[in-house]
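> The amino acid sequence is not available; the structure is as follows:
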């Protein structure tokens, strides 16, 4: 099979397509023909050795997968060759085949295409854990989403609307904000041209948002935290900006506010039943048309470095996927 291989920590252009042995289905494992693999910002960090998870070199990056079961190992009874499935793996997704433990699989809902199936696990799982579980966002509350046009940002918008909240989307260009509007955002802030604090104040009547969803970090974090409502919840989702902000903790005291960490990967590992329940709720919302992943680009396996470069340069809206069989 062909696979993307990372042999040394570095930028996307150091990755290469190589021919590797086909994986074998060990006991309790399943081998998939990968039809689509989601690309996420952590992939850009992992290949540079800058993420909290560091695979042993060499390795194949990527963890969101949709595909067809090719073979099953001893003891696997829930799936059979030919089944269409969704999987989440620690790494290895940017390849034509992938072996995963059976616990990492769930059936693809009827009628769902592979690209959509590969776009829901990490982004929507992260945002569901953040918004529903960690923030406990309620109908009628207001949520501000920073970096709102990215994969987790759009997912947060849709989940917020499914819960009956008012959602303010903040992004760096009008083009990105137009995508946010299409996915349900009630109000828009272009923090490339507007003062973030003043815009939040105007849109909330000075009250501030009940929840701030922040996958970006950097310069806008303190302005957003200073604007948060009494008893607000500030969701620390990630640092796509590349800078980890240092927030004055007296702000939490003055607002009676909470800084809430969001680490979906660890949550899924420690609380698998709760995570599965969240995924089932997401699939239900998808069937009802309340959430719909926005896939802005598709890349062949050999184009994986370009996909990661586009992600790093913030050229991506919503999700992009790799199609390894191309």
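That came in fine, so what should we check first? This structure is a prediction, so every number in the text was calculated from the model and none was measured.

> contacts and neighbour counts: CA atoms only from here.
Will do.

> Hmm, residue 140 is touching residue 165, no?
Yes. Applying CA atoms under 8 Å, one finds residue 140 in contact with residue 165, separated by 4.9 Å.

> more neighbours, the two?
Neighbour count, other CA atoms under 10 Å: between residue 140 and residue 165, residue 165 has more, with 20 against 13.

> Using the three-state scheme, assign residue 103.
helix (DSSP: H, G, I helix; E, B strand; the rest coil).

> what's the residue closest to the geometric middle of this structure?
residue 123 (2.2 Å; CA atoms, centre = their mean).

> Pretty sure that one sits against residue 150.
No. Residue 123 is beyond contact range of residue 150, at 9.3 Å (criterion: CA under 8 Å).

> so where do the helices sit in this structure?
All helices of the chain, identified by DSSP state H, fall at 41-46, 114-117, 121-128, 151-162, 174-182, 196-204, 220-226, 250-255, 264-270, 272-287, 304-312.

> Put this next to the previous one:
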């Protein structure tokens, strides 16, 4: 089988022929049909992601496909079942072996490319906004990097939860994508973010995927008792938060990493995904996939992420 494989942490990931794996107890083998790309895949290649596996490993964090074989003790799934798995690794391959407990059955009406684009972006945004920030209807949500995978899902979910959504992105095309997802107000990345948000009444919740100066400007545009979620650092700089400034407006900075919940509260992730799939079936969520590429073009997909030329998700198909 083919796999986008990192042999050592110092080597570059490349397509490699590997043996088809055998599932062990509690595991399933999946014939992978699609894998969503994430900014974290780029960080893993550099060894800078907070949850980088030890090499050798196959990249690819979220997959969809069909169960091909089951290991001992697996009774909830059978070969042929359509499933999605938040795998953390191993997704950019023709086959993968995963913990059966992480698999979620897919409705027949959900295409594989939507399922592969769904779990991390929507799961992160839903749990961050609903479970961690406890955002309420009528509050104002500021989303930075609003045309990216997690940012766009935050716009969509924020609107569903009854928030007024301010979306920041770079360029008219990306802002139009955010507007179509439900954003009430649009701010170009070239504008003064702090000034524009304050003109709109300030932010009650900040969902920041950029970091650096963008986070600092959003921080200064917060209303009293606002909650800030530093979701990612696509701009390359991890912001340093002045604790004394938190006191003045009684602000709260909330850490959130969905992968951590898979380790200590996996049922919270599962319940969130069930809610999201229900919303999808009701037509309330529409995953935006800007690029669908075959596995042979995975490097092209990574470049789209690296150069920020995609909107929503990039999906690799097998």
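Sure, I can see it. As the structure is a prediction and not an experimental result, all values here were calculated from the model.

> Would you pull the TM-score for this pair?
Scored against TM-score structural alignment, normalised by the length of structure 2, the superposed chains reach a TM-score of 0.97; 318 aligned residues with a CA RMSD of 1.2 Å.

> before we move on, the earlier item: for the helices of structure 1, which one ends up most surrounded?
helix 151-162 (a mean of 27; mean count of other CA atoms under 10 Å).

> Find me the equivalent region of that one in structure 2.
Helix 151-162 of structure 1 corresponds to residues 149-160 in structure 2, going by TM-score structural alignment.

> for stretch 121-132 of structure 1, same thing?
The aligned range for stretch 121-132 of structure 1 is 119-130, by TM-score structural alignment.

> Next, count neighbours for the closest residue to residue 38 of structure 1 other than its chain neighbours.
Of all residues not flanking residue 38 of structure 1 in the chain, residue 321 sits nearest, at 4.5 Å (CA to CA, 6 or more residues apart in numbering). Using other CA under 10 Å, residue 321 of structure 1 is surrounded by 28 other residues.

> How about residue 168 of structure 2?
28.

> and what of residue 283 of structure 2?
Residue 283 of structure 2, neighbours per other CA under 10 Å, totals 9.

> Aligned against structure 1, show me the partner of residue 277 of structure 2.
So residue 277 of structure 2 corresponds to residue 283, using TM-score structural alignment.

> List the contacts of that match.
residue 109 (CA atoms under 8 Å, 6 or more residues apart in numbering).

> how near is it to residue 228 of structure 1?
31 Å (CA to CA, to the nearest Å).

> And the strands in the stretch 1-150 of structure 2, which stretches?
Ranges of strands within the stretch 1-150 of structure 2 are 2-6, 14-17, 27-36, 57-58, 62-70, 82-86, 95-99, 103-105, 140-143, based on DSSP state E, counting those that start in this stretch.

> quick one: residue 300 of structure 1 and residue 307 touch, right?
No. Between residue 300 of structure 1 and residue 307 there is no contact under CA under 8 Å: 9.3 Å.

> Give me the common contacts of the two.
With CA under 8 Å, 6+ apart as the test, residue 300 of structure 1 and residue 307 both reach residue 322.

> neighbours around the equivalent of residue 22 of structure 2 over in structure 1, how many?
With TM-score structural alignment as the criterion, residue 22 of structure 2 lines up with residue 24 in structure 1. Neighbourhood size, residue 24 of structure 1 [other CA under 10 Å]: 16.

> any chance of the helices of structure 1 in a markdown table, plus distance to residue 14 of structure 1?
A markdown table is the format used below for those (distance: least, CA to CA, whole Å):
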| stretch | distance to residue 14 of structure 1 |
| --- | --- |
| helix 41-46 | 12 |
| helix 114-117 | 26 |
| helix 121-128 | 25 |
| helix 151-162 | 25 |
| helix 174-182 | 29 |
| helix 196-204 | 37 |
| helix 220-226 | 32 |
| helix 250-255 | 42 |
| helix 264-270 | 26 |
| helix 272-287 | 34 |
| helix 304-312 | 8 |
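
> These: which one's closest to residue 78 of structure 1?
Among the helices of structure 1, helix 272-287 comes nearest to residue 78 of structure 1, with 16.0 Å by CA to CA.

> how many other residues sit next to the residue opposite residue 232 of structure 2 in structure 1 once aligned?
In structure 1, residue 232 of structure 2 lines up with residue 238, judged by TM-score structural alignment. Applying other CA under 10 Å, we find 19 other residues in the vicinity of residue 238 of structure 1.
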